[in-house]
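A.B. asks: Fold the following.
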Amino acid sequence: MTTFVLVSGPFTGGWVWRETAGRLREAGAQACPLTLTGLGERRHLAGPDTDLETHIEDVVQLIDHLDAPDLVLVGHDYAIHPVLGAADRRPERIGRIVHLDAGVPQDGDAALALVPDQEVRERMLRPDGPAEYGGRVPAPKSGEWERWGSTAGLSARALDLLDRNAAPQPSGTLVQPLRLTGAAGAAATTGVFCTASGMTIAMAEALVRSGPPRFRALADPRVTFFELPTGHWPMLSVPDRLAAVLLAAAAGEGHRITVSGDEQPFSAKPFVLAPPECPRERTGAVDLFLPDADGPRPAVVFVHGGPVPAGTRPTPRDWPHYTGHARYAASRGAVGVTVDHGLHDLTAYARAAEDVAAAVALVRADPRVDADRVALWFFSGGGLLAADWLAAPPPWLRCVAASYPVLAPLPGWNTVDARFRPVDAVRTAGELPVVLTRAGLEHAPIAATVAEFLAAAGTAGIRIETIDVPDGHHGFDVADHTDDSRRAVRAAHSAVLRHLLR
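C.D. replies: A predicted model of the protein is given here:
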């Protein structure tokens, strides 16, 4: 008989699992919903010292009092932090860990980094933030649950249950870093994506194949994946389907991601073109790729995608992808520029925007650059950084380009500042030329933001020059070494250069 330990996210308690637990028991499993200290019917136990360690101990105590081997620990949202902490202390008791619409926190990570409510996160980041809240983050009010996750699929009754039963979250649980020794590293793992939150198995596969090396761990044969077509609270929106998924996960079922041993990560894949070498100079976080030409030349600043975890090596400005674009720009007579910026997580767009602005200022101050002829070229998740430049284009900005960009925060990206919405900013772009390269096999959530962007531009009378790669994937300029990819890259560079020289 499989035993499930069910631990829910912020503001909720064991009550939220009632229907899912019932389905599991009907199937012959043992289901043990856990209410963490300070929440649900235990809200009166919250105190100034209630923190992540308190919640880890809650899970450990339940594990110790269950007479069952190979427990399945299910952590929803924030609860994956205490679940992983407990598994690290009782690894011999754990058969599988299920990340239910939850992240994959590492040693030293605090849950606050992924709190989707921007106002709460920013307030808590202040030195006196937790004290201002009196040690407890207020539960969302009626109509505010969307700020903490997609409410897709929730009935009026389910939303009413959240409103009536929600309890304030002890602030110490969000700010205390998770400490892991790695003892539970051998446990089997399952990720369950609630697709209305924005993540899908296809996107996870793309991260494994083209993202930072740390995502390669998701291709371990002990890791499986499921999708649920619903929002962030599947135990309330689709309890039957969630129970079926948990039972299948416990049986070792689910989708597995496979990669060949010699498959290169995105950071090492070669560019689709082979532009000649050229002089390269580094100043701080900025690299200039210089053309063989006299006098000040126009410049193209290539803004990498992300988020890219801090500590990733090599950094993006050294990836063949971006150096290839910069060298090709130099071969066409422009100064190519690569830059490292601080988009290390979804909360860091403002910092990244400052880094890009500083890089552009440095480039324009270089005597080899024509300061009145600059283009900015954005890629993937870096596309959101185009918003500032589209909203109020300076006169020296001759073109904005974007390749397979994210042009509005994706579902579940609630932590992104509302300022970074190119779908809105494009309405005031005026006469600024925009060159957009689309991948025909783009991930559906990203493609939806591109469609929204084009519709907004059309309504505002903004002309967008589009270059399509019908059989191209996200990142086609390193992922798909085809004639169509090469044609698209050349065409996009030609368009940008045309606007720079006009």
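
A.B. asks: When you work out contacts or count neighbours from here on, use the C-alpha atoms and nothing else.
C.D. replies: Noted.

A.B. asks: Nearest residue to residue 91 in space, please, no chain neighbours.
C.D. replies: residue 184 (4.9 Å; CA to CA, 6 or more residues apart in numbering).

A.B. asks: so residue 441 makes contact with residue 468?
C.D. replies: No: in this structure residue 441 lies outside contact range of residue 468 using CA atoms under 8 Å: 10.5 Å.

A.B. asks: Compare the two (neighbour count), which wins?
C.D. replies: A count of neighbours by other CA atoms under 10 Å puts residue 468 above the other of residue 441 and residue 468, at 17 against 14.

A.B. asks: just checking, what packs against the helix or strand harbouring the more buried one?
C.D. replies: Under the criterion of DSSP states H and E, residue 468 resides in strand 464-469. With contacts taken as 3 or more CA pairs under 8 Å, 6 or more residues apart in numbering; DSSP states H and E, strand 464-469 sits against strand 434-439, helix 483-501.

A.B. asks: please redo it, this time with the cut-off set to 6 Å
C.D. replies: strand 434-439 (3 or more CA pairs under 6 Å, 6 or more residues apart in numbering; DSSP states H and E).

A.B. asks: To compare with the earlier structure, here is another sequence to fold:
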Amino acid sequence: MTTFVLVPGWFTGGGIWQEVAGRLRAAGAQVHPVTLTGLGDGDPGPEGSPGPDLETHIADVVRLLDEPAAPEVVLVGHGYGIHPVLGAADRRPERVARVVYLDAPLAGDGDTPAQAVPDRRALDLLGRGVAAIPVPAVGEWERWGSTAGLEGPALARLTALAVPHPAATLTQPLRLTGEAAALPTTGVLCTAGGATIAMVENLVAGGPPQFRALADPKVTFFELPAGHWPMLSHPEELAEVLLAAAAGQGHRIGVPGEPPAYLRPFVLDVPDATRERVGRFDLHLPDSVADGSGPRPAVVFVHGGPLPAGMRPTPRDWTTFRGYGRLAAAHGAIGVTLDHRLHGFGDFGRAAADLADTVDRLRADPRIDPDRIALWHFSGAGLLLAPLLAAPPPWLRCVAASYPVLAPLPGWGPVDPRFCPVGAVSGAGRLPVVLTRVGRENPAFAATVAEFLAAAQACDAQIEVIDVPDGRHAFDTLDPGPQSREAVERAMRSVLTHLRA
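C.D. replies: Coordinates of the predicted model:
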């Protein structure tokens, strides 16, 4: 008989699992919905009492695992709940059959739950040292995750069940020894919030190395067409998924047989160029610069992210960006590849400052024409376009974006509201924008591009769209075919045309 321990997310107690628990019990399972300390349904606890922290919530789950009659259990962590689940599994791995991440972040040793909080106002409150985060109003839950599928009564019920969330449970780091690292895991992806199996496959194939662990045969995935609270919007489907997960079912990514996308060959065979390293950026120089033919235009290639701070090699050494830098040099421009500090969803301001500093240094270089610079952004760095679109500087002749994200996604945490190109494009005026989009894009990413193009059309912005119908995210190394080669060449020709106009 399968035993489930269901650990809720922020603001909620065990009562939120009522429908799911009933369906699991009807299927013959034992079910223990957990109400974590301080999150009793409708009961915030005695006023002035010491608030619980993350270790308190881990102990709540460990106590269930220590019950003598409890067999190996399937631990389900919803959102915030994955942190006490992982802490308990680390302390009692022999009691756990599987860990299920229900629309939950990949949390590791030293991470705080606050890193996954998407509501900037809540983060401001945490910074001011409040004891608890107030319950969102009925119309404010979207700030904490997609409310897709929740009609008015369901949102009202969520609000009625909720209590203020103890702040110390969000700010205390999770401490893990690695004891539970070998446990089978399942990710339940709620697609209305932007997470899909296709996105995970892209991350495994072409993302940072830490995502390669998701290709382990012990890791499975399911999708639910739901927002962040599927236990309220899709209880029957969620119960079926949990039963299937407990049985070891689900989609497996499979161990990839090739290197990650950013280390695969660039789609174009471009000649080598002199490369000069200056601080956090590299210059790829055309022969004409060495001949002293005068200042040249520059194209700055801005990698996506977030990427872990310790990732090696860094993006300017990826074959992707070395290829783009050489391609610009082959066309007579100076290609600039940049390492910026977009290491988390709260780092867009820091990454923008790195980009601005790089441009200032480039414009001071006598080999570069200070009034002929283009910026070319990739993937998550699409958000860094927003300040440039809102108020284009006079030196910026063109911006380009390849497979970009052009608005923050609901699960992306504390993204500064300044970084939303959809809202900024109305200020672009006649600034040329060269946008390369792929037909096999992550649906959530594609939706931001569609929203951006609609906003651009409404303000008559100057947008050129280059389509790669069969291309994937990172098509410029993942899909080495004629369609990809033509798209990259066309985009480069267009950018250089605007630079030389």
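
A.B. asks: So after superposing, what's the score?
C.D. replies: The TM-score (TM-score structural alignment, normalised by the length of structure 2) is 0.96; 495 aligned residues with a CA RMSD of 1.3 Å.

A.B. asks: any idea what the residue nearest to residue 91 of structure 1 aligns with in structure 2?
C.D. replies: Per TM-score structural alignment, the equivalent position to residue 184 of structure 1 in structure 2 is residue 180.

A.B. asks: Double-check that match against residue 88; I have them as touching.
C.D. replies: No: look at residue 180 of structure 2 against residue 88 with CA atoms under 6 Å: they stay out of range, at 9.1 Å.

A.B. asks: coming back round to it: just list the residues touching the match of residue 184 of structure 1, thanks.
C.D. replies: Shown in contact with residue 180 of structure 2 (CA atoms under 6 Å, 6 or more residues apart in numbering): 89-90, 93.

A.B. asks: most surrounded residue in the residues you listed?
C.D. replies: residue 89 (27 neighbours).

A.B. asks: Roughly how far does the corresponding residue of structure 1 for that residue sit from residue 407 of structure 1?
C.D. replies: When structure 1 is aligned by TM-score structural alignment, residue 89 of structure 2 is paired with residue 87. Between residue 87 of structure 1 and residue 407 of structure 1 the distance is 39 Å, computed by CA to CA, to the nearest Å.

A.B. asks: Equivalent analysis for residue 243 of structure 1, please.
C.D. replies: 35 Å.

A.B. asks: neighbour-wise, which of the two wins?
C.D. replies: residue 407 (31 against 22).

A.B. asks: My read is that that one contacts residue 449, right?
C.D. replies: Yes: between residue 407 of structure 1 and residue 449 there is a contact under CA under 6 Å: 5.3 Å.

A.B. asks: what's the first-to-last distance across stretch 109-119 of structure 1?
C.D. replies: Between the start and the finish of stretch 109-119 of structure 1 there is a gap of 20 Å, counting by CA to CA.

A.B. asks: residues in structure 2 aligned with it?
C.D. replies: Stretch 109-119 of structure 1 maps onto residues 111-121 of structure 2, going by TM-score structural alignment.

A.B. asks: In that stretch, which residues are buried?
C.D. replies: Neighbour-count burial for stretch 111-121 of structure 2 flags 111-120 (criterion: 16 or more other CA atoms under 10 Å).

A.B. asks: likewise stretch 238-249 of structure 1?
C.D. replies: 238-243, 245-247, 249.

A.B. asks: now stretch 434-441 of structure 2
C.D. replies: Buried, per 16+ other CA under 10 Å, within stretch 434-441 of structure 2: 434-438, 441.

A.B. asks: Could you do stretch 198-205 of structure 2 as well?
C.D. replies: Buried residues in stretch 198-205 of structure 2 (16+ other CA under 10 Å): 199-205.

A.B. asks: secondary structure class for the residue nearest to residue 91 of structure 1?
C.D. replies: coil (DSSP: H, G, I helix; E, B strand; the rest coil).

A.B. asks: same deal with the one 5 residues further on?
C.D. replies: Here residue 189 of structure 1 is recorded as strand under three-state DSSP.

A.B. asks: In contact with it, which residues are there?
C.D. replies: Residue 189 of structure 1 touches 96-98, 223, counting by CA under 6 Å, 6+ apart.

A.B. asks: And the strand or helix carrying residue 362 of structure 2 against structure 1, how far off on average?
C.D. replies: Secondary structure from DSSP H and E places residue 362 of structure 2 in helix 348-363. In the superposition against structure 1, helix 348-363 of structure 2 averages 1.2 Å from its aligned positions (mean CA distance after the TM-score superposition for structure 1).
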